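Trainee: Got a predicted structure here, sequence first:
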Amino acid sequence: MTGVLYEVVHRIIPPVARTLWRPTVEGLERVPGTGPVILASNHRSFVDSIVIPCVVPRKVVFLAKSDYFTGTGLKGAAQRAWFEGLGMLPVDRDDTKAALASLDTALDVLGRGEAFGIYPEGTRSRDGRLYRGRTGVAHLALTAGCPVVPVGLLGTEDIQPVGSNRPRLADVTVRFGEPLDFAGRFDGVPSGRARREVTDEIMAAIQELTGQEQAGAYNDRPVDA
């Protein structure tokens, strides 16, 4: 059923979104057309997980708050169909064990040869700066042995600013960087150090695409996020 929902929603939403927002897309040819790949992006807005799948011609799976999948009644069913139709999978961000299990979910996605989208910052930047990346992205890249395509989003915070419930028209740019391949580069390197170095390299590539000021710290998720 989820596959059917995705096919239906994906035929409708991307064309409409591209018509409304008319995003500027750069470097799309750098995204492999097949095979497992991680799209690692900065995070500016709730709509980031909609914008990226709307411009990439292949399915991109993101994780989303489990709350979006548990609503009741007609509204809950519609919301659940919307997120499933966009290819998103639920994760309980308030449950540490579930959050760790989400990495296994991501590896399953990559193991099927699909594209997985992730925000190494962990949560949205509320001040426009680029925060330090968490090493889950490196764990995925090193374990799956797949390339990482850095993604730079600009302007999505103007579509739906933090605290806003309604999207608006705004100029959006999506930039895809050169794929980063870490296969064999960290053989024999302690795993913790390898994950940190891989993550820092990914974040540096994202910063080069966006030009954001680096915060130099982790972005802690607000209680109401």
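Mentor: Nice, thanks for sending it over. Predicted model, so just to flag it, every value in this text is computed and none were measured. Numbers count the residues shown, from 1 in each chain.

Trainee: from here on, contacts and neighbour counts on C-alpha atoms
Mentor: Fine.

Trainee: And for Pro57, the neighbour number?
Mentor: 13 (other CA atoms under 10 Å).

Trainee: Quick check: the gap between the closest residue in space to it that isn't next to it in sequence and Ala115.
Mentor: Of all residues not flanking Pro57 in the chain, Gly33 sits nearest, at 8.0 Å (CA to CA, 6 or more residues apart in numbering). Distance, Gly33 to Ala115, using CA to CA, to the nearest Å: 9 Å.

Trainee: what ranges do the strands span in this structure?
Mentor: Ranges of strands within the chain are 24-26, 37-41, 60-61, 63-65, 89-91, 115-118, 148-154, 173-176, based on DSSP state E.

Trainee: Comparison target, given below:
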Amino acid sequence: MWYWAFKYIFLGPILRVLGRPTIEGHENIPTDGPAILASNHLAVMDSFFLPLMVDRRIYFLAKSEYFTGTGLKGAFQRWFFTAVGQIPIDRSGAAAAEGALTAARRQLDSGKLMGMYPEGTRSPDGRLYKGKTGLARLAMDTGVPVIPVAMIDTHKFNPPGSVLPRPTKVTVRIGKPLDFSRFEGMEGNRYIERAVTDEIMYELMQLSGQQYVDVYAASLKNKAPAVESPAADAA
């Protein structure tokens, strides 16, 4: 109930006024059945604008820190992220990563839409970074389609470290579903998982127009200079 209340009554109308969001390619999202929405990740607001513009409910994996805060703020944060369909995950190791995939697989097995960020964290500078292979492993294990999603200019609406939004037109661009059935039976092969991941990232680069950087975003997050995406400006 709270998911739809935030979408249509409380938060959604505000985002529509401030972000003037539009969506392209909505027809590429199936009306029912499981699928993975593989999105670039520019800002916290990606997880708000994408559900706002997609008719079906979307579930996301969220870092466990959102659910472990203390005091009034921590309690509100825990309630809010639970209400809007965020699933807490521990990102601190290999076992934790497997737990995250298990949580996502459970949603897909029940026919849900999973929103996932293959970069693993927000881009520090507006560019597109190397994808992690967990999403590819999940897609190969479940056989569900992967739908690339490009979030455009959310980092201008919600710059890193900002508290208040900056009114900016936001675009959600949905690509055609990717089918990896040709790799059936090759689950667990790290070279195949890397090939699938790189194919997803290539589609995201084409959709978003971002410059691609072949390193993990987490390794540069605190070092990279702020650079605007020229293609995002053009959009």
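Mentor: Looks like it arrived, so ask away. Treat the numbers as computed from the prediction; the structure is a model and nothing was measured.

Trainee: list residues touching both of Gly33 and Ala115 of the first structure?
Mentor: Arg58 (CA atoms under 8 Å, 6 or more residues apart in numbering).

Trainee: To which residue of the second structure is Glu29 of the first structure aligned?
Mentor: Using TM-score structural alignment, the partner of Glu29 of the first structure in the second structure is Glu27.

Trainee: Glu199 is in contact with Lys132 of the second structure, correct?
Mentor: No - counting by CA atoms under 8 Å, Lys132 of the second structure does not reach Glu199; the two are 11.9 Å apart.

Trainee: need the contact list for the aligned partner of Ile38 of the first structure in the second structure.
Mentor: Alignment note (TM-score structural alignment): Ile38 of the first structure maps to Ile36 of the second structure. Residues near Ile36 of the second structure by CA under 8 Å, 6+ apart: Leu113, Met114, Gly115, Met116, Ala139, Val144, Pro145, Val146, Ile147.

Trainee: next one: Ile89 of the second structure
Mentor: With CA under 8 Å, 6+ apart, Ile89 of the second structure has these contacts: Leu61, Ala62, Lys63, Ser64, Ala96, Ala97, Gly99, Ala100.

Trainee: Now restrict these to buried residues only.
Mentor: Those of those that meet the buried threshold are Leu61, Ala62, Lys63, Ser64, Ala100, by 16 or more other CA atoms under 10 Å.

Trainee: sorry, back to before: quick one: closest of the strands of the first structure to Ser191 of the first structure.
Mentor: Smallest distance to Ser191 of the first structure across the strands of the first structure (CA to CA): 18.0 Å, for strand 148-154.

Trainee: Can you name every helix or strand that the closest one contacts?
Mentor: Other elements packing on strand 148-154 of the first structure under the criterion 3 or more CA pairs under 8 Å, 6 or more residues apart in numbering; DSSP states H and E are strand 37-41, strand 173-176, helix 191-210.
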